[in-house]
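Q: Sequence first, then the predicted structure:
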Amino acid sequence: MNFKMPKDLKLAYQIELQKYKEFLAQNNDSMAWHHLERAHILGQYHPVSHTGVHFRMFVFGIRKLDGKEIYGQFVRMSFGWIGSLFNRIPVGNTGSASVPIFAPMPIPDDLKSLLWNADTEAKGLSGLKG
C-alpha cells in the first residue's frame, strides 16, 4: 500500500501544483491544466495526492463550466484513491476526463527519473514495481 510519498516525488508534485497556481493566476488555462496533468502523473501513486489533484481538476471543470470534466473528475475523485492505495493505477495517465480512465500512457521524458520504478510494461493497471 502506498501511503508515504518519497521526498523527491513530493517536491516535484508540489512544484507542478505551484506552476498550476501561477498559470491560473495569469488566466493561462491551457498551461495551468498542463501542470495539473503533470501533477496527476506524479501523484496518482498515493491516495492523498491523487485525490487532491482530481479535486483541483474538478474545481477547474466547474470554473470552465465543462460538464464532461466535472462529471469525469467527480468519478475519479470518488474512486481513484482506491487504486492508489493498492498500487493499481494506469501508469502515465494524465487524469483528464478526455482520456480513458484506465488507459496507461507514456510518462513524459523529464518525469521518468522520478518514476523510475513505474511498471511501464503493463498493458492495464499496474503501479510501482517492488
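A: Perfect, thanks for sending it.

Q: going forward, measure contacts between C-alpha atoms and count neighbours the same way
A: Noted.

Q: Next, the contact list for the residue positioned nearest the centre of the chain, please.
A: Central residue of the chain (C-alpha atoms, centre = their mean): H40, 1.3 Å from the mean position. Each residue near H40 by C-alpha atoms under 8 Å, 6 or more residues apart in numbering is listed here: 50, 53-54, 93-95.

Q: What about those residues, which are in helices?
A: With helices identified by DSSP state H, the entries of the contacts of H40 that belong to them are 50, 53-54.

Q: re earlier: name the element the residue nearest to the centre of the chain belongs to?
A: helix 29-43 (DSSP states H and E).

Q: Return the closest of the contacts of H40 with respect to P104.
A: Proximity of those to P104 (C-alpha to C-alpha) peaks at N93, which lies at 5.3 Å.

Q: about what we covered before: between the contacts of H40, which is closest to K19?
A: Proximity of the contacts of H40 to K19 was ranked by C-alpha to C-alpha; the top entry is V53 with 13.1 Å.

Q: Do I have it right that the closest one meets I41?
A: No: distance between V53 and I41: 9.7 Å, which falls outside the contact criterion (C-alpha atoms under 8 Å).

Q: can you put the contacts of H40 in TSV and add neighbour count and distance to L17?
A: Rendered in TSV, the data for the contacts of H40 read as follows (neighbours: other C-alpha atoms under 10 Å; distance: C-alpha to C-alpha, whole Å):
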residue	neighbour count	distance to L17
H50	25	12
V53	25	8
H54	29	12
N93	22	17
T94	26	14
G95	28	14
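
Q: Against that first model, consider the following:
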Amino acid sequence: MESTFSQKVAPYVEAELANAKRARSAGNTQQEFSHLERAHVLGQESTYWHVKVHVLMLAWATRNRSFRELLGQVFRIVGAATKTAFGLVPQGNTGGANVSPFKKMPIERELATLIQKAKAGV
C-alpha cells in the first residue's frame, strides 16, 4: 500500500512542488510556502513524500532566515521519518511550524478528492 499510494499521489504532490518552485522563481515566498503546505497535505501518508516536503520546508526556512520554521522542520522531519509508516499523521495538517505537529485539520475539498483518487489507485 505504501509504495502504491506514494506512486499514485506522486503527480499531485509533484504539481504542487512545481508550483512552489515557480512561486520561488517569482520571488513570492509566501505563495511558495503555501504550495509546500498543499504538497504536505497530499503526501503526508507516504513516508517518502512526507519527509521530502518537510526537507523542502526546511530549505525554505533556511533561505528565508526563519529560525522558528527551521527548528520546527527539524522536529517534523524526525517525526515524518519515524511515524508516517505507522499511520501516525494528523490528517490535513499543513506541516508548518505555525501549527502543532499533532493537530488534525480540515482538508480542502480539492486536495481530499486527489487523495481519494490516489488511495483508490486511479
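A: Structure received. Keep in mind the model is a prediction, meaning the values are calculated, not measured.

Q: on that earlier part again, ok, the contacts of H40 of structure 1 vs A32 of structure 1, which is closest?
A: Using C-alpha to C-alpha, V53 comes nearest to A32 of structure 1 of these, at 12.2 Å.

Q: Without its sequence neighbours, what residue ends up closest to the closest one?
A: Sequence neighbours aside, H40 is the residue nearest to V53 of structure 1 in space, at 6.0 Å (criterion: C-alpha to C-alpha, 6 or more residues apart in numbering).

Q: Pull the contacting residues for the alignment partner in structure 1 of A112 of structure 2.
A: Applying TM-score structural alignment, one finds that A112 of structure 2 aligns to K112 in structure 1. For K112 of structure 1, no contacting residues are found, by C-alpha under 8 Å, 6+ apart.

Q: Next, count neighbours for F102 of structure 2.
A: Residue neighbour count, defined by other C-alpha atoms under 10 Å, stands at 12 for F102 of structure 2.

Q: check contacts around it.
A: 89-90, 93.

Q: can I assume G43 of structure 2 is in contact with E14?
A: No: counting by C-alpha under 8 Å, G43 of structure 2 stays clear of E14, with 9.7 Å between them.

Q: who has more neighbours, these two?
A: Shown here are G43 of structure 2 and E14; by other C-alpha under 10 Å, G43 has more neighbours (25 against 15).

Q: Next, count neighbours for the nearest residue to the more buried one once chain neighbours are set aside.
A: Excluding the flanking residues, the one nearest G43 of structure 2 by C-alpha to C-alpha, 6+ apart is W49, at 5.1 Å. Counted with other C-alpha under 10 Å, the neighbours of W49 of structure 2 add up to 23.

Q: From N2 of structure 1, how far off is whatever residue of structure 1 lines up with W49 of structure 2?
A: Superposed on structure 1 with TM-score structural alignment, W49 of structure 2 falls opposite S49. Shown here: S49 of structure 1 relative to N2 of structure 1, a distance of 11 Å by C-alpha to C-alpha, to the nearest Å.

Q: And for H54 of structure 1?
A: When distances are taken as C-alpha to C-alpha, H54 of structure 1 and N2 of structure 1 turn out to be 17 Å apart.

Q: now do I70 of structure 1
A: In this structure, I70 of structure 1 and N2 of structure 1 are 27 Å apart, going by C-alpha to C-alpha.

Q: of these two, who's got more company?
A: Under the neighbour definition other C-alpha under 10 Å, I70 of structure 1 and N2 were set side by side, and I70 has more, 22 against 15.

Q: what sits against the more buried one?
A: The neighbourhood of I70 of structure 1, defined by C-alpha under 8 Å, 6+ apart, consists of 57-59, 61-62.

Q: Drop anything exposed from those residues.
A: With neighbours counted by 16 or more other C-alpha atoms under 10 Å, those contain buried members at 57-59, 61.
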